[in-house]
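Asks: Just to be clear, the model below is a prediction. Sequence and coordinates:
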Amino acid sequence: MVESWTLRDCWEVIPRPGKSDDKYSRGVVGLRTGSEMYPGAAVLGVQGAWGAGAGLVRWVGDPDVGRLVLQRRPETVIGAGRADAWVVGSGTDPEQRTEAETAAVRELLAGDVPVVLDAGCLDLAEPDHTAPLVITPHEGEFLRLAERLNLPMGENRTENVLRVAQHLNAVVLRKGSTTRVVEPGGSGVVVTSGTPWLATAGTGDVLAGAIGTVIAQARAADLWRAVATAAWLHGRAGRLASGDSLPGPNGDPMVGRPITALAVADALPYAVADVLAEIS
């Protein structure tokens, strides 16, 4: 496993827009996220997708939630349609999910467009998918998933993530203070670009949206590299939002300040700019 994903690694994945690009060539992200109980997750995921540089973002879900999405991001297209990557499950509860929504997600999993399964749709992660698959559990979700799949877990966290990745034939991003991204063939990285201030509600929804964008844009890149890049950008955005990436009075890193998930999403364009500007 590579020790750590870096800015240069991101630079090799993130495309720069050119004169011939349009909103479709710059990546179309579709999201089926949020719910009556957690409507903010839809707003945060959409904001994360836009902030990471999507050419077009479409959202599908409850009309009342959709109105909140449009209030924050009026550029968003509401309704089903073509997408280069799908993000599903953020801000949803599997016990409240309708049969129609389950069928819609299973249809995506049976297709050929990459799918990011997050939060309330992790229970639909099975080995029989045909779509390129990414799952994004935090530690508790990861352990529950491993238990459901009857996979033994050992002391080595990286080996545990690889075991799940191989069983599901999926890229696994296990969130935490050190984020691990592993693909079934054994390639993977740790991502340490973030800050402890990211431990706040909603940042995972922003991350899911950003992952969708980088996957949609980086079509020629390995899926796991796109996921690692999105995780790095998310961590960098957290540092920018909190201020702990700036030098302190004595040249030491600042301790930073509390942040919100929306502040992280708003900082994503600046994280992308850092990648494109620092290596040119």
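Replies: Looks like it arrived, so ask away. The structure presented is a predicted model; accordingly, all values stated were derived computationally and were not measured.

Asks: When you work out contacts or count neighbours from here on, use the C-alpha atoms and nothing else.
Replies: Fine.

Asks: nearest spatial neighbour of residue 153, skipping sequence neighbours?
Replies: residue 160 (5.7 Å; C-alpha to C-alpha, 6 or more residues apart in numbering).

Asks: what about the one you found, neighbour count?
Replies: 17 (other C-alpha atoms under 10 Å).

Asks: next one: residue 166
Replies: The number of residues packed around residue 166, counting by other C-alpha under 10 Å, is 17.

Asks: Within the helices and strands, which one has it?
Replies: helix 157-168 (DSSP states H and E).

Asks: what's near enough to touch residue 91?
Replies: Counting by C-alpha atoms under 8 Å, 6 or more residues apart in numbering, residue 91 touches 33-35, 37-42, 119-120, 205.

Asks: Go ahead and confirm residue 161 touches residue 182.
Replies: Yes: Residue 161 lies in contact with residue 182 (C-alpha atoms under 8 Å); the separation is 6.7 Å.

Asks: Tell me which of those two has more neighbours.
Replies: residue 182 (30 against 24).

Asks: Name the nearest residue to the more buried one, sequence neighbours excluded.
Replies: That would be residue 188: by C-alpha to C-alpha, 6+ apart, it lies 4.1 Å from residue 182.

Asks: and for residue 161 and residue 182, which residues touch both?
Replies: residue 172.

Asks: Could you confirm residue 172 falls within a strand?
Replies: Yes: the assignment for residue 172 is a strand, going by DSSP: H, G, I helix; E, B strand; the rest coil.

Asks: Do I have it right that it meets residue 139?
Replies: No: look at residue 172 against residue 139 with C-alpha under 8 Å: they stay out of range, at 11.8 Å.

Asks: more neighbours, these two?
Replies: Neighbour totals were compared for residue 172 and residue 139, and residue 172 leads with 29 against 12 (other C-alpha under 10 Å).

Asks: so what's that one up against?
Replies: Applying C-alpha under 8 Å, 6+ apart to residue 172 gives the contacts 134-137, 161-162, 164-165, 180-183.

Asks: Those into JSON lines, with extra columns for distance to residue 92?
Replies: Formatted as JSON lines, these follow (distance: C-alpha to C-alpha, whole Å):
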{"residue": "134", "distance to residue 92": "17"}
{"residue": "135", "distance to residue 92": "15"}
{"residue": "136", "distance to residue 92": "14"}
{"residue": "137", "distance to residue 92": "14"}
{"residue": "161", "distance to residue 92": "24"}
{"residue": "162", "distance to residue 92": "26"}
{"residue": "164", "distance to residue 92": "22"}
{"residue": "165", "distance to residue 92": "23"}
{"residue": "180", "distance to residue 92": "24"}
{"residue": "181", "distance to residue 92": "23"}
{"residue": "182", "distance to residue 92": "25"}
{"residue": "183", "distance to residue 92": "25"}
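
Asks: And here is the other one:
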Amino acid sequence: MGTSFGPVDAARWIAVPGPADDKYTRGVVGLVTGSARYPGAAVIGVEAALHTGVGMARYHGAGRPTRLVLQRRPEAVTAEGRVQAWVVGSGQDPDDLDELTAAHRDRALADPVPTVIDAGALPFVERVAGTRVLVPHAGELARVLGRDRSEVLAEPAASALDAASRYSAVVLLKGHTTRIADPGGGLLEVSAAPAWTATAGTGDALAGVLGALLATHALELEADPGCAAPLAATATVLHGLAAERAGRGAPFTVLGLCAELPAVVRELLAG
């Protein structure tokens, strides 16, 4: 049984900029997400990161997703430069990825900064040089562990803890109750999302939210990589509360979820 993590806990892990901050000190998150086949994942991840609060989002990908990202968010930066956290793999199939995007992915995985490892990047977890945060659903975690999906669903907490220990990573196992396991055996549990959240694209948004939180807490993570677990739990809380606001008991779109993130941040900070 894990430790329950909720809105009061999450409020402590939201970075608030001060008058001396600029776009670099507020956190720069890099994203290598989406692909020619799944370009929407790139748009959603950038949208979620910017709505969570960062000084800059750098996006690197193929031509089509890059164009779509810039059409939706012209403030996204596509030039090379330093980042404080990466989001890699959302909307990517490792067996069907163009050479440019694969090269960006490999450079990001080799950068020793905290990295959110999603979807198509999960097979490359052992290449990640920085603090590792895996964000699989049950089927993806089953493949990572070499098990059947039914085994992960039967023992989600134990499966997340096993993967955390095996890969020296924080593992955020998505679900109606999300489990966040750390390599030391700690387990946090978050139950904040309505069932309507089970829709395409919400995982891409969660990865973007988490990437933003890692970037805005770069100094804390450098001093204590163990901060990645409560930051992952905070991302889950923000994501779930934004889904509640977007749907209000009904279906909602992923961009609608992203649009509610600033209000959720405001309410958590207000207590």
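Replies: Structure's in. What do you need? None of the values given here were measured: they were computed from a predicted structure.

Asks: Let me see the TM-score of these two.
Replies: After superposition, the two chains reach a TM-score (TM-score structural alignment, normalised by the length of structure 2) of 0.91; 262 aligned residues with a C-alpha RMSD of 1.8 Å.

Asks: returning to that earlier point: how many other residues sit next to the residue nearest to residue 182 of structure 1?
Replies: For residue 188 of structure 1, using other C-alpha under 10 Å, the count is 25.

Asks: swap in residue 131 of structure 1?
Replies: Neighbours around residue 131 of structure 1, by other C-alpha under 10 Å: 18.

Asks: do residue 252 of structure 2 as well
Replies: Close neighbours of residue 252 of structure 2, defined as other C-alpha under 10 Å, add up to 17.

Asks: just residue 19 of structure 2 next, same as before
Replies: With other C-alpha under 10 Å as criterion, residue 19 of structure 2 counts 5.

Asks: For residue 26 of structure 2, see how far away it is.
Replies: Here the distance between residue 19 of structure 2 and residue 26 of structure 2 works out to 11 Å (C-alpha to C-alpha, to the nearest Å).

Asks: repeat for residue 87 of structure 2
Replies: 17 Å.

Asks: more neighbours, the two?
Replies: Legend: neighbour count by other C-alpha under 10 Å for residue 87 of structure 2 and residue 26, higher for residue 87 (32 against 22).

Asks: tell me the contacts of the more buried one?
Replies: Contact analysis of residue 87 of structure 2 by C-alpha under 8 Å, 6+ apart lists 29-33, 115-118, 207-208, 211.

Asks: Just the ones in helices from those residues, please.
Replies: Counted as lying in helices by DSSP state H, out of the contacts of residue 87 of structure 2, are 207-208, 211.

Asks: any idea which element the spatially closest residue to residue 61 of structure 2 that is not a sequence neighbour lies in?
Replies: Distances taken as C-alpha to C-alpha, 6+ apart place residue 101 nearest to residue 61 of structure 2, at 5.1 Å, with adjacent residues excluded. For residue 101 of structure 2, the element it lies in under DSSP H and E is helix 99-110.

Asks: distance of the closest residue to residue 137 of structure 2 other than its chain neighbours from residue 144 of structure 2?
Replies: With C-alpha to C-alpha, 6+ apart as the criterion, residue 137 of structure 2 has its nearest non-adjacent residue at 5.0 Å, and that residue is residue 174. The spacing between residue 174 of structure 2 and residue 144 of structure 2, counted by C-alpha to C-alpha, is 14 Å.

Asks: So between those two, which is more surrounded?
Replies: Set side by side, residue 174 of structure 2 and residue 144 show more neighbours around residue 174, with 20 against 16, by other C-alpha under 10 Å.

Asks: OK, contacts around the more buried one?
Replies: Here residue 174 of structure 2 is in contact with 135-138 (C-alpha under 8 Å, 6+ apart).

Asks: Quick check: the gap between it and residue 206 of structure 2.
Replies: According to C-alpha to C-alpha, residue 174 of structure 2 stands 10 Å off from residue 206 of structure 2.

Asks: re the thing from before, the helix holding residue 166 of structure 1: how far from the chain's middle?
Replies: Centroid separation for helix 157-168 of structure 1 versus its chain: 18 Å, with C-alpha atoms, centre = their mean, to the nearest Å.

Asks: which residues are in contact with that helix?
Replies: Contacts for helix 157-168 of structure 1 (C-alpha under 8 Å, 6+ apart): 125-128, 146, 151, 153-154, 171-172, 174, 180, 182-186.

Asks: Buried residues of it, list them for me.
Replies: Neighbour-count burial for helix 157-168 of structure 1, counted by 16 or more other C-alpha atoms under 10 Å, picks out 158, 160-166, 168.

Asks: and stretch 88-97 of structure 1, how far apart are its ends?
Replies: This stretch, stretch 88-97 of structure 1, spans 12 Å end to end (C-alpha to C-alpha).

Asks: Surely residue 221 of structure 1 is within a helix?
Replies: No: under three-state DSSP, residue 221 of structure 1 falls outside any helix and is assigned coil.

Asks: From what I see, it and residue 13 are in contact.
Replies: Yes: Residue 221 of structure 1 is within contact range of residue 13, at 6.5 Å (criterion: C-alpha under 8 Å).

Asks: Secondary structure element for residue 205 of structure 2, which one?
Replies: helix 202-216.

Asks: With structure 1 overlaid, report how far that helix is off on average.
Replies: Helix 202-216 of structure 2, aligned to structure 1 and superposed, deviates on average by 0.5 Å (mean C-alpha distance after the TM-score superposition for structure 1).

Asks: In terms of secondary structure, what does that helix contact?
Replies: strand 28-32, helix 40-52, strand 85-88, strand 115-117, helix 228-247, helix 254-270 (3 or more C-alpha pairs under 8 Å, 6 or more residues apart in numbering; DSSP states H and E).

Asks: what angle sits between it and helix 228-247?
Replies: 130 degrees (axes from the mean of the first three to the mean of the last three C-alpha atoms, to 10 degrees).
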